[in-house]
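J.: I need the structure of the sequence given here:
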Amino acid sequence: AAAPEAARGWTATLAVTAWVCVAVTVVLASHLVGRARRTAAGRRTETGALKARLAQENAALVHLVNVALPAVAQQVRDGTGADEAVANAAGGSGPHLRQVLQSCAGLMEDAVRRAADAEAGHREALRETRRNTAELEHLTGSTLPATVLKLREGTSAEIALAELDWPRGPQARACAELFVRELAHSERRTAAAESAAAKSLSRVQAKAVSMLADLREMQDRHGEEFLGDLLRLDHSTSQLGLITDRLALLMGGRSSRAWNRPIVMESILRGAVGRIAAYQRVRMHCATGAAISGYAAEGVMHLLAELMDNAANFSPPIDEVHVYVEERTAGIVVTIEDSGLKMADAAMRHAEEAVSGRTTDLASLQGTRLGLAVVGRLAAKYGVGVSYRPSSRGGTGVVVLVPPQLLAQQRDTGPAPAGRTFGGAVPVPGPAPTA
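T.: Predicted coordinates for the structure are as follows:
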């Protein structure tokens, strides 16, 4: 309206065009806004549906984790099948959760089956282990020791194997059979060696006894010029006889001499002293006139000779060994005391065990120290008691108790005979030996 007259036409045209553009813009904007509002409303509705569905899925998942899976696991452990357990516990779960539940149930069923198999295998292995342990304990504690005793008594390997209580396990059975056969072979070799040694020693014993008889006959036949030499030979031969008797007794043989009449205790002592090298250092104090029966005289003489020899060897060369003999109610008590070093506790226990007669295995003997083992065998054979104690002379004392059943005469009720002390001269044995 304010434009000049000449410009009103194009000004009006421009204004109308502008207003048309504004109107089109407003209409278009309004349409677009409405469309956007409708789209946003649809999105909100879809979002709400998704939230509801998500809540439902969360609830189903929580139910699956907290209720369904534990229930399925319990049913599977109780022995129910996987399909049946899923059908009982699935409820209104969706297909995906049902599939997950089905997979978990299958895995649980397989795991439970494997665990049951493993537990059964473990129980079976435990029973087998206990059975094998019991069989091995019975085999090592009862069967094999009894079989060893049978083999040592002379039973053959085949008989021992036939009487053996075999274990059911093949390995233990094979080991037991191998052990028995090897032990039987070893026992046969040992018995053969001992028999051969005993036979050889019996010949040496016979030769030593024959030499002693010849020497004593020569002592009676020749004069004093040969007597000293003959006595030395006699003493050496007596020591040889002691060694051979020692070995023979260890090999299961017998002594080289036997007496057919009782031997008084003084002659027993003289005969024992005459068999050791250090006879001049032995001082004997005998206060009894009792005699030992003939069947036990040689055994008691040999036992005392071994103990005297041991006392003389383990005491200083200048000290004397004193032997005291007394008669008591329990029998004849012989005490042998030396002046050497006192035995240590371990050595005392070893000596006590050796003279007890419980150790008969030659493999347990130490080197050439065989005297105590012979003492143990003789003590066990005749029932003689041998014990060790510290000596009042500073060394070691051995107390030998000869039981009354070995005595050839009863104790005298009168006064005891006066004690006699002798020693230092070459001892002369008692009666002559019989064949």
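
J.: hey, let's count contacts and neighbours off CA atoms from now on
T.: OK.

J.: run a quick neighbour tally on S267.
T.: Neighbourhood size, S267 [other Cα atoms under 10 Å]: 19.

J.: now the helices: where do they sit in the chain?
T.: With DSSP state H applied, the chain shows helices at 8-63, 69-77, 82-89, 95-138, 144-152, 157-162, 170-221, 224-250, 265-273, 294-313, 345-355, 371-382, listed in chain order.

J.: nearest to G430, of those?
T.: In terms of Cα to Cα, the element of those nearest to G430 is helix 265-273, at 4.9 Å.

J.: now do that closest one and helix 224-250, the angle between them.
T.: In terms of direction (axes from the mean of the first three to the mean of the last three Cα atoms, to 10 degrees), helix 265-273 departs from helix 224-250 by 90 degrees.

J.: what's the burial count for the closest residue to A208 other than its chain neighbours?
T.: Sequence neighbours aside, G241 is the residue nearest to A208 in space, at 5.9 Å (criterion: Cα to Cα, 6 or more residues apart in numbering). By other Cα under 10 Å, the residues close to G241 number 24.

J.: another one to check against the first:
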Amino acid sequence: MSVSASPPPRRGRAHRPLPVAAPSAALGAAAVAGVAVSLAAPDAAGPWVAATACAAWLCLAAAAVAATLTVRRERAAADAAGGELRALRSRSDGLTAEASHLVNVTLPSLVKRLRDGEAPDDALASATPPRDPQLRRVLHAFGMETGAAEQRARGSAANAARAVRQLALAADGVDRLTAVTLPTAVAHLRRGASAETVLGELELPADPRLRVLADSVVRDLATGERRAAAAQEASAKALSRVQAKAVSMLADLREMQDRYGEEIFGDLLRLDHNTAQLGLLTDRLALLMGGRPSRAWNRPIPMESILRGAVGRIAAYQRVRLHSSSTAAVVGFAAEGVMHLLAELMDNATAFSPPVDEVHVYVEERTAGIVVTIEDSGLKMAGAALRRAEEAVSGRVTDLAHLRGTRLGLTVVGRLAAKYGMSVSFRPSSRGGTGVVVLFPSQLLAKPQDEDDADLVRPLAATAAPAAPTATGSGTSPSTGHTDLGAYTVTTGAGATGWSVTASDGTHRGPAAPAVPSADGAGGPDPGAARPRPRRARRGRPVHGASRPTPRRRPRGAGCRRP
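T.: Predicted coordinates for the structure are as follows:
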């Protein structure tokens, strides 16, 4: 690095001797003037003039001598000051050179050594110190302070790097805790594992604070899951008792329909229908709580009976029109769930359509299975409502915390669809409202095994609206109606299935209500099959004015066969 050279010292003026000619000439001229004045003066004033001239000359001489001496002294002082100034200038130039060297060479090299990790004392010892003591002190102070600052900077950098590593580890721990550990713990807890078992199986974070957090959260979740499971189990048990009571009431009511006359038959039908709706509600709650339906069947149930059983469980059953030509049957283990699913969808369709409009149900057989379409004439669903409905019937939402309001039917539909592998979707209806398409997979279907079953699942025509009730029981009851099915008249009843069949000759075939299944879950009669009834309990008038022969007793659950 270049170093500025000190400028050469300036040369002062040479000392010249003071001139004495001018003062001497002045004194001589003054003396000549005094003599001339004295000679020219009168005789009487001559001495005084001469004395005055002499005095003036002496004063002038003294002043000249004093001035000369003063000038000499001042010149000597000026010469001394000039020498000092030159010495100071030389010293200043030297200090400037040393400072320049210190700033441009010494300090940068010292900083470099300190930044390379050299100790301050070693770095100062290797530096070239300036001759000026003040600059040496500046160099020493700068080196020590810079060394201390470098050490602090290195410590801060190490602390920052350590903090960054710890922060990264903590962030990874939090991410793993939220993305892996806690979801895994929740899944294990929901499967019934205890908190100790889950904590023993989990890979907990290395950070002790996160470990404490994970432990606390898992234990709290375990407590909440135990509480929820206990509440759900208690609710399911309580609802199972209600289901049993509802089924028992239905059995008693249907037995009363066989036992008593027409004067109370309409009231019994209304009670039967209300009890069937109560059974639908209890089944809905039981399924939400993880329970089972109130009935179970140990043989395939024809599609006709499935539809009738679903219609008979809803309040507005009179507005439902069935269009089915299917001869398939639903396997027994899924029959009650399928019936409940269809009942929920029909109930939803009747609830969200005008009370004067009908809801139409169509059944089609396809290669993939049975397709049931339920169409209403209500308002079309808004986009947000349609998305919520599709999410509910998808079966992906199983947590009760996601339930909204008191409308739980579609959530139950989703659970049943996921359980039995059915597909439920929504689409715009050709009747102006909303259509629901349900696909029964082939594994849920069973063909009739004998001629009796084939006769039982004959095609079903559209159901007509029931007639108005009468106080005496004549005509149709409040929950009955007639539809011509070839040689038969189908009467919509108010039980769980709500149907009875009357032959064209007037012979009453009995209601198509399911009997109560056995306590061990074995299936009872077909939910849509006919049941014998005494002549006095016959519903509806025979068509074409036919006579009233005494009905033949047949075993419970026997199908409706042509005579």
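
J.: picking that back up, just give me the match in structure 2 for the residue nearest to A208 of structure 1.
T.: Counting by TM-score structural alignment, G241 of structure 1 lines up with G279 in structure 2.

J.: for L230 of structure 1, same thing?
T.: So L230 of structure 1 corresponds to L268, using TM-score structural alignment.

J.: contact partners for that match?
T.: Going by Cα atoms under 8 Å, 6 or more residues apart in numbering, L268 of structure 2 touches 253-254, 256-257.

J.: from the helices of structure 1, which stretch is densest packed?
T.: Counting by mean count of other Cα atoms under 10 Å, helix 265-273 has the highest mean neighbour count of the helices of structure 1, with a mean of 24.

J.: tell me roughly how far it lies from structure 2 on average.
T.: In the superposition with structure 2, the average deviation recorded for helix 265-273 of structure 1 is 0.4 Å (mean Cα distance after the TM-score superposition for structure 1).

J.: and the angle from that helix to helix 294-313?
T.: Angle between the axes of helix 265-273 of structure 1 and helix 294-313 is 50 degrees (criterion: the same axes, to 10 degrees).

J.: which residue in structure 2 aligns with S339 of structure 1?
T.: By TM-score structural alignment, S339 of structure 1 lines up with S377.

J.: contacts only, for the aligned residue in structure 1 for S305 of structure 2.
T.: In structure 1, S305 of structure 2 lines up with S267, judged by TM-score structural alignment. Applying Cα under 8 Å, 6+ apart, we find S267 of structure 1 in contact with 429-430.

J.: quick check: the gap between S267 of structure 1 and L139 of structure 1.
T.: Relative to L139 of structure 1, S267 of structure 1 is positioned 53 Å away (Cα to Cα, to the nearest Å).

J.: for A89 of structure 1, same thing?
T.: Here A89 of structure 1 is placed at a distance of 57 Å from L139 of structure 1 (Cα to Cα).

J.: how about the aligned partner of A170 of structure 2 in structure 1: what's its closest non-neighbour residue?
T.: If you follow A170 of structure 2 across to structure 1 using TM-score structural alignment, you land on N132. Excluding the flanking residues, the one nearest N132 of structure 1 by Cα to Cα, 6+ apart is G169, at 7.2 Å.

J.: and V320 of structure 2, by the same measure?
T.: Distance criterion Cα to Cα, 6+ apart; nearest residue to V320 of structure 2, sequence neighbours excluded, is V359 at 4.8 Å.

J.: quick one: what's aligned to the one you found in structure 1?
T.: Using TM-score structural alignment, the partner of V359 of structure 2 in structure 1 is V321.

J.: so its match makes contact with Q280?
T.: No: taking Cα atoms under 8 Å as the definition, V321 of structure 1 is not a contact partner of Q280, at 9.5 Å.

J.: looking at those two, which one has more neighbours?
T.: Between V321 of structure 1 and Q280, counted using other Cα under 10 Å, the more crowded position is V321 (25 against 16).

J.: with structure 2 superposed, average distance for stretch 29-48 of structure 1?
T.: Stretch 29-48 of structure 1 sits 1.7 Å off on average (mean Cα distance after the TM-score superposition for structure 1).

J.: which residues of structure 2 does that stretch align to?
T.: With TM-score structural alignment applied, stretch 29-48 of structure 1 matches the range 67-86 in structure 2.

J.: off-centre distance for that stretch?
T.: Put simply, stretch 67-86 of structure 2 sits 96 Å off its chain's centre (Cα atoms, centre = their mean, to the nearest Å).

J.: make JSON lines out of the helices of structure 1 and add distance to T434 of structure 1.
T.: As requested, the helices of structure 1 are arranged in JSON lines below (distance: least, Cα to Cα, whole Å):
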{"stretch": "helix 8-63", "distance to T434 of structure 1": "110"}
{"stretch": "helix 69-77", "distance to T434 of structure 1": "92"}
{"stretch": "helix 82-89", "distance to T434 of structure 1": "99"}
{"stretch": "helix 95-138", "distance to T434 of structure 1": "52"}
{"stretch": "helix 144-152", "distance to T434 of structure 1": "33"}
{"stretch": "helix 157-162", "distance to T434 of structure 1": "41"}
{"stretch": "helix 170-221", "distance to T434 of structure 1": "10"}
{"stretch": "helix 224-250", "distance to T434 of structure 1": "15"}
{"stretch": "helix 265-273", "distance to T434 of structure 1": "15"}
{"stretch": "helix 294-313", "distance to T434 of structure 1": "11"}
{"stretch": "helix 345-355", "distance to T434 of structure 1": "29"}
{"stretch": "helix 371-382", "distance to T434 of structure 1": "20"}
